[in-house]
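Student: Structural data only, the sequence is not supplied:
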C-alpha cells in the first residue's frame, strides 16, 4: 500500500497541474495526509493559525503591495522616469539605461518584480517603442529582465517570505540584497550597451543640464521614499512591517496632497486590487504552513540533509547543485512557492554545510527572480508580452543576453559571500 506522504505529494502535484492554486493544493494534500495517517485534521487549522499569529512580519507584504500600487496610479512613476532619462538617457541605448536605472529606484519602494513590470514597465515600454526607436520585443525583454531587481534591492516581499521560513532578520536580509541588486543592474546596463552598439540603437536627445535641477526637484518627494524607508529600518526607528505602513502612507500623502494625481475611485480600485494580490499570497502562505507540518512529521529536511552529506559534496559543489535545482524549479514554479515549499526542506542541509543563512537567502531569491524570466513559466515574460502584444518567442530571443548577464552576477553572489554580507556586517550582523 502506498504511504500517506506519497499520496499527499501526488495529490498536490495533480491538483496543481489541474489549475488549482498551489496554496489550495498544498492544503488539500496536507488534509489527505492527516486523514490517512490517523491524525486529527484540525491540526492543519492549528498550524495555520499559529503560523499566522506568530508572523507579524507578514503584515509587511500587503502594505508593500499597497505602496507600490499607489505609486503606479499616481504620477510618481512618470516623475521618476523623467529624472532617470535626464541622467542616463543621453548615452547609446539611452532608454535601455533608463529602464535599468528606473528599476533600481523603483525597487527601493515596491519590493515586487510584478509591480515594477506592470507599473514602470508600461510607461518605459511606450517610451522605447515610440517612433520605432526600439523593437517592441527588445523593450519587453529588457523590461522583464530589469524588473527582477525589484525584490533584491530592499524592501523585498520575497525576503520577507524567506525570513518567515528561515527565522532570519528581515533587516539583515534587506541589507544583504543591496550590493547584489546593484550588481544585477550593472551587468544589465553593460549588456544593454553591448546590444545597443551591435544593433545600432539610437542616441536619444540629451536633456539640457540646466533643466536637471528642476526635474530633480519635481522627483524629489518620490526619491525620498527609499531614504525614509531604509533610514527608518536601519536607524531603529521602525520595524520592517511598520516601514511598509509608512511607505504606503507616504505614497498616498504625496500622490493626493502634493501631486494631486489620485482620485477616490482610483484609490478604491487600488485597495481592491491590492487585497486580491495579498489574498493570493496569503493562500500560498497558508498552504505552506500546513504542508511544512507534514514534511516535518516525515522528517524530510533531516533525511535530505543526511543524503546530501552522504554524497560528500564540497561547499562549492553543494552551492552549484542548489543553484541548478532552484533555477530548474523556477522554470515551472512560482517564486513564492519555491521559497515556502522547497527552501524549508533545504535549510538543515545548508546549515550542515556551514553556509550562512542570510547569504543563502539572497542566493535563493535571486534564483527565484531568474525563474520569472525563464520559460515556460516566466511570469514577467507573460506580463511584458501582454503589454507589447509581441509573440513570446521573439521576447525570449531578446532576453537571453540578459539572462546570461544575470547568471554571471549570480555566480559572483554565490561564490563571494563577503560581497553579499559586507553591508549586513557593517550594521552589526554576526554571521
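Tutor: Done, it's in. Being a predicted model, the structure only gives us computed values, none of them experimental.
Student: all contacts plus neighbour counts: C-alpha atoms, from now on.
Tutor: OK.
Student: Give the buried residues for the longest helix along the chain.
Tutor: Longest helix in the chain by number of residues (criterion: DSSP state H): helix 264-297. The neighbour-count check on helix 264-297 (16 or more other Cα atoms under 10 Å) flags 267, 270-271, 274-275, 278, 281-295 as buried.
Student: Likewise for stretch 314-321?
Tutor: 318, 319.
Student: Quick one: name whatever helix or strand follows the longest helix of the chain.
Tutor: Proceeding N to C from helix 264-297, the next assigned helix or strand is helix 300-310, under DSSP states H and E.
Student: so where do the helices sit in the stretch 151-300 of the chain?
Tutor: Secondary structure of the stretch 151-300 of the chain (DSSP state H, counting those that start in this stretch): helices at 157-166, 170-199, 212-234, 240-253, 264-297, 300-310.
Student: would you turn those helices into JSON lines with distance to residue 38?
Tutor: Listed next are those as JSON lines, based on distance: least, Cα to Cα, whole Å:
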{"stretch": "helix 157-166", "distance to residue 38": "27"}
{"stretch": "helix 170-199", "distance to residue 38": "38"}
{"stretch": "helix 212-234", "distance to residue 38": "46"}
{"stretch": "helix 240-253", "distance to residue 38": "39"}
{"stretch": "helix 264-297", "distance to residue 38": "13"}
{"stretch": "helix 300-310", "distance to residue 38": "19"}
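Student: and of these, who's closest to residue 144?
Tutor: helix 170-199 (11.5 Å; Cα to Cα).
Student: for comparison:
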C-alpha cells in the first residue's frame, strides 16, 4: 500500500475534518487509489475490533464517575476544603484554584471538566476579590492540565490500551509530575500575587473549620484512593476499578451527600454515553490507522528518519518533546496519543527508553498542549467561562507554561522522577 493515505489524512485535518473521519477516510481513499477496494472490509473489521475490548470499558465508567461527581456538586466542597487549607496566603484564591485542580483531578481526570467546573465558581470569585479576570482564567486553564496527569487519567488509559502498557504503572508514574506542576504553579502564583499585591483572606481558618470542610469532602476525595489502591493491590482490574468508582460516586452523591437528585441521572447518563461513544469511535479509527501505518511500512520509514537525525538519545528526546509540544498546540491529547503513540513509542523503546517512561513523557507533553495557544482546548473553555479574550488569557499564561515546560524537561531527563513509584510497586 502506498503512503498516500497519510497525505489525505493531513489534508483532511487541515481542512477541519473531524479527526475520526480523517483517520478513516485517509486509508479508504488510499485503497481506492491503489485499486484495493477489496480491503475495505479489513478496515471495518479493524475499526470494530479496536472498540471491542474489555479493558477499554474502563473509559465510559471513568467518564460516568466524573460526570456524577461533577453534577453532584462535589466541586463546592473541594473548593471549600482547599480554601480552609491555603486561602489565608496572599493570592489565596489563586492558590485554592490550583489545589482544587489537584483534588478535582482525582475525581474527573479531565482538563476540560476541571476548567469548566472550577472556572464557573472561582473565576467570578477571584474577580470580585480584586484579581484580574485574565489572571483568574489563566490560573484556571494552567492548573487544569493537572487533571489528565494525576490518576485517574483518561488519556493514560487510552495510551495503555493502544500500547499495551500497565494502567496501574501509568497512574503511579503520573502522580509525581502532577504534583510537580502543582508546586511550580503555586510558586509562580505566589510571586505574581506579591508583585501585584493580590488580596489575602481576612483570617486563617481554624482547625474546626478545616475539619468541617474535610468532613463534607472526605468521601468524594476517597474515590481516587479506592480506585488506585484497588488497582495497585490487585483487588480490581482497571475496568473493574472504573466500574467501582462509578458505583461509589453514584452512592455518595445520591445517598450520602444528597447533592445529586434522581431527575439529573438521565442527563448525566446521556452526557457520559455521548462522550464515551466519541472516544470509542476515535479509538477504533486510530487502531485502524495504526494498522495501516504498520502494513504500509511508514512506521519503519519514520523510525529510520528519526534515528538518522542523530544517535544521541538525549538529543532525540529533546527533538521529540519539541515535536509533541508543537502537535499539542493543534491536536487534542487523546487523538494525538492514539495516532502518534504506535509510531513513536517503538522507536524510543528500541533506543533503550523504558516504555512507561516514554508513555508519561508523551502524555504530560500533549496534556500541556491543551492549554497552549493557538488551539488549546482549555484556553477556549476558560475564555468561554470567563468572558475574557483567548489571546489575553494566553499571554497571562506564559509564566505557567514555562513551569510546565520545565516539568516536562525534568521528567524527560530524570527518569527516577516518574519511575520510582511504579518500580516501588513492581510495575516497572
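Tutor: Sure thing, it's come through. No experiment lies behind these values; they were computed from the predicted model shown.
Student: Fetch the TM-score of the aligned pair.
Tutor: After superposition, the two chains reach a TM-score of 0.96 (TM-score structural alignment, normalised by the length of structure 2), with 425 aligned residues with a Cα RMSD of 1.5 Å.
Student: Could you point out the residues of structure 2 onto which the longest helix of structure 1 aligns?
Tutor: Mapping helix 264-297 of structure 1 onto structure 2 (TM-score structural alignment) gives residues 262-295.
Student: now do stretch 95-111 of structure 1
Tutor: Using TM-score structural alignment, stretch 95-111 of structure 1 pairs with 93-109 in structure 2.
Student: What's the separation between whichever residue in structure 2 pairs up with residue 397 of structure 1 and residue 126 of structure 2?
Tutor: Residue-level alignment of residue 397 of structure 1 against structure 2, with TM-score structural alignment as criterion, gives residue 395. Going from residue 395 of structure 2 to residue 126 of structure 2 by Cα to Cα, to the nearest Å gives 18 Å.
Student: Which one of those two is surrounded by more residues?
Tutor: For residue 395 of structure 2 versus residue 126, the count of surrounding residues by other Cα atoms under 10 Å is larger for residue 126: 23 against 13.
Student: Give me the mean distance between the longest helix of structure 1 and structure 2.
Tutor: Its aligned residues in structure 2 lie a mean 1.4 Å from helix 264-297 of structure 1 after superposition (mean Cα distance after the TM-score superposition for structure 1).
Student: tilt between that helix and helix 157-166?
Tutor: Angle, helix 264-297 of structure 1 to helix 157-166, by axes from the mean of the first three to the mean of the last three Cα atoms, to 10 degrees: 30 degrees.
Student: Grab the nearest non-local neighbour of the counterpart of residue 218 of structure 1 in structure 2.
Tutor: Residue correspondence to structure 2 (TM-score structural alignment): residue 218 of structure 1 is matched to residue 216. Computed as Cα to Cα, 6 or more residues apart in numbering, the closest residue to residue 216 of structure 2 that is not its neighbour in sequence is residue 77, at 6.2 Å.
Student: got a list of what the most centrally placed residue in structure 2 touches?
Tutor: Closest to where the C-alpha atoms of structure 2 average out (Cα atoms, centre = their mean) is residue 148, at 2.5 Å. The contact partners of residue 148 of structure 2, taken as Cα atoms under 8 Å, 6 or more residues apart in numbering, are 105, 109, 110, 111, 154, 155, 156, 367.
Student: Do I have it right that the third one meets residue 152?
Tutor: Pointing back at residue 110 of structure 2 there. No. At 9.0 Å, residue 110 of structure 2 does not count as touching residue 152 under the criterion of Cα atoms under 8 Å.
Student: Compare the two (neighbour count), which wins?
Tutor: residue 152 (33 against 24).
Student: what lines up against the more buried one once you look at structure 1?
Tutor: Match for residue 152 of structure 2 (TM-score structural alignment): residue 155.
Student: Among the helices of the stretch 151-300 of structure 1, show me which one is buried the most.
Tutor: Compared across the helices of the stretch 151-300 of structure 1, helix 157-166 shows the largest average neighbour count, a mean of 24 (mean count of other Cα atoms under 10 Å).
Student: on average, how far is that helix from the matching bit in structure 2?
Tutor: Mean for helix 157-166 of structure 1 is 1.1 Å (mean Cα distance after the TM-score superposition for structure 1).
Student: Centre of the chain to that helix, how far?
Tutor: 11 Å (Cα atoms, centre = their mean, to the nearest Å).
Student: Contacts for that helix, please.
Tutor: So helix 157-166 of structure 1 is in contact with 55, 57-58, 60-61, 64, 111-112, 151-152, 168-170, 173-174, 335-336, 339-340, 343-344, 347, 357, 361-362, 365, going by Cα under 8 Å, 6+ apart.
Student: Pull out the buried members of these.
Tutor: 57-58, 60-61, 64, 111-112, 151-152, 168-170, 173-174, 335-336, 339-340, 343-344, 347, 357, 361-362, 365.
Student: so what's residue 332 of structure 2 closest to, chain neighbours aside?
Tutor: Residue 332 of structure 2 sits nearest to residue 370 (Cα to Cα, 6+ apart), 6.6 Å away.
Student: Check whether the one you found really touches residue 380, as I assumed.
Tutor: No. Under the criterion of Cα under 8 Å, residue 370 of structure 2 makes no contact with residue 380, lying 9.7 Å away.
Student: between these two, which one's more packed in?
Tutor: Between residue 370 of structure 2 and residue 380, counting by other Cα under 10 Å, residue 370 is the more crowded of the two (28 against 25).
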